[in-house]
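In: Pasting the sequence and the predicted model now:
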Amino acid sequence: MALPENGYGPARILWFCLGSISLALGAIGAVLPILPTTPFVILSAFAYGKSSPRLEQWLKDSPTFGPMIADWRAHGAIAPRYKRLAVGMMAAAFLLSLVLGVSGKVLIIQALCLSDAAAYVLSRPNGPR
């Protein structure tokens, strides 16, 4: 389905909403270490690219978020600093679940999901030196 060049068709509105929600979660993740920032910012840039090229360009030009997007697009890369942060936060979330006494079934599912997510993040290249 092609997006309309002008106007605000349903697809553009949905992409815009996804981009905005994702960017909000990424911004929260920049302040609160519970959420990762990089994946949400990358998703925002992708969604804004489908809905609002102006907002996509704003993100790419951002001194905070632009380098993450550029590294991802050019190399599929996540900087080591962000890898450590993401994996650390995943571990903290799991430890919090342990401390709160979450049921064993949930802990197993959480451990599987978090370990898969961590493996993916750690398997990405570090980017150019």
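Out: Sure thing, it's come through.
In: going forward, measure contacts and count neighbours with C-alpha atoms only.
Out: Will do.
In: Number of residues surrounding the nearest residue in space to Phe16 that is not next to it in sequence?
Out: Of all residues not flanking Phe16 in the chain, Ser51 sits nearest, at 5.4 Å (CA to CA, 6 or more residues apart in numbering). By other CA atoms under 10 Å, the residues close to Ser51 number 25.
In: ok, and what's touching stretch 62-71?
Out: 38, 41-42, 45, 59-60, 77-79, 127-128 (CA atoms under 8 Å, 6 or more residues apart in numbering).
In: Tell me the buried residues in that stretch?
Out: Using 16 or more other CA atoms under 10 Å as the test for burial, stretch 62-71 gives 65-71.
In: another structure for you, compare them:
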Amino acid sequence: MNQILYKNILIILGWFFVLLGMIGIVLPVLPTTPFMIVALAFFAKSSPRFHQMLLNNRLFGGALKQWEDSKTVSRRSKYRALLLVFASFSISIMILHGKLGLQAMLVTIAIIFLIFIWHLKEEVM
């Protein structure tokens, strides 16, 4: 009974992170791939079917397979993510002109995201 409950909780969490990742496709402030990686980890422990579904997805399956195999990202993906974070946060900061507290918060979050992305290991060719 406890094993079934544990698996169901992991499946629910996996779908929650898939949903966040899907929202991230539309909302540039939310990063899609990290949420999908977390969902992949939950599904790996609870549902082989959902795990394979993510790995076979045509949009982000390749990046997830690479992450699962080698814990690396492509240099192109890394630079694209850095650019997207920089651009989306810059626009958000400009929109909040005159609201220094919110701007400072966004700058702090952007710096954390940029450092995190920068430190991801790149695939070795």
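Out: That came through fine. Here the structure is a predicted model, which is why all the values come from computation and not from measurement.
In: picking up where we left off before, now the buried members of the contacts of stretch 62-71 of the first structure.
Out: By 16+ other CA under 10 Å, those give 38, 41-42, 45, 59-60, 77-79, 127 as buried.
In: what sits against Leu55 of the first structure?
Out: 45, 48-49 are the contacts of Leu55 of the first structure under CA under 8 Å, 6+ apart.
In: list the buried ones in whichever strand or helix holds Ala11 of the first structure?
Out: Following DSSP states H and E, one finds Ala11 of the first structure within helix 10-31. If you call a residue buried by 16+ other CA under 10 Å, then helix 10-31 of the first structure has these buried ones: 12, 15-20, 22-27, 29.
In: helices and strands around it, which ones?
Out: Judged by 3 or more CA pairs under 8 Å, 6 or more residues apart in numbering; DSSP states H and E, the packing partners of helix 10-31 of the first structure are helix 38-51.
In: Give me the mean deviation of whichever helix or strand comes after the helix it packs on from the second structure.
Out: Using DSSP H and E, the helix or strand that follows helix 38-51 of the first structure in sequence is helix 53-61. When the second structure is overlaid, helix 53-61 of the first structure sits 1.6 Å from its aligned residues on average, using mean CA distance after the TM-score superposition for the first structure.
In: Would you mind finding the match for Leu13 of the second structure in the first structure?
Out: Mapped onto the first structure by TM-score structural alignment, Leu13 of the second structure lines up with Leu18.
In: Just give me the neighbour total for the closest residue to that match other than its chain neighbours.
Out: Closest residue to Leu18 of the first structure apart from its sequence neighbours, by CA to CA, 6+ apart: Ala47 at 6.4 Å. Residues lying near Ala47 of the first structure (other CA under 10 Å) number 24.
In: Can you find the partner of Ala47 of the first structure in the second structure?
Out: So, by TM-score structural alignment, Ala47 of the first structure is matched to Phe42.
In: now its match: how far from Asn8 of the second structure?
Out: Distance check for Phe42 of the second structure against Asn8 of the second structure: by CA to CA, to the nearest Å, it reads 10 Å.
In: sorry, back to before: contacting residues for the residue nearest to Leu18 of the first structure?
Out: 15-16, 18-19.
In: got those as TSV, with distance to Gly88 of the first structure columns?
Out: Converted to TSV, those look like this (distance: CA to CA, whole Å):
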residue	distance to Gly88 of the first structure
Trp15	30
Phe16	30
Leu18	26
Gly19	25
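In: Can you tell me which of the residues you listed is nearest Val102 of the first structure?
Out: Relative to Val102 of the first structure, the closest of these is Leu18; by CA to CA it sits at 30.1 Å.
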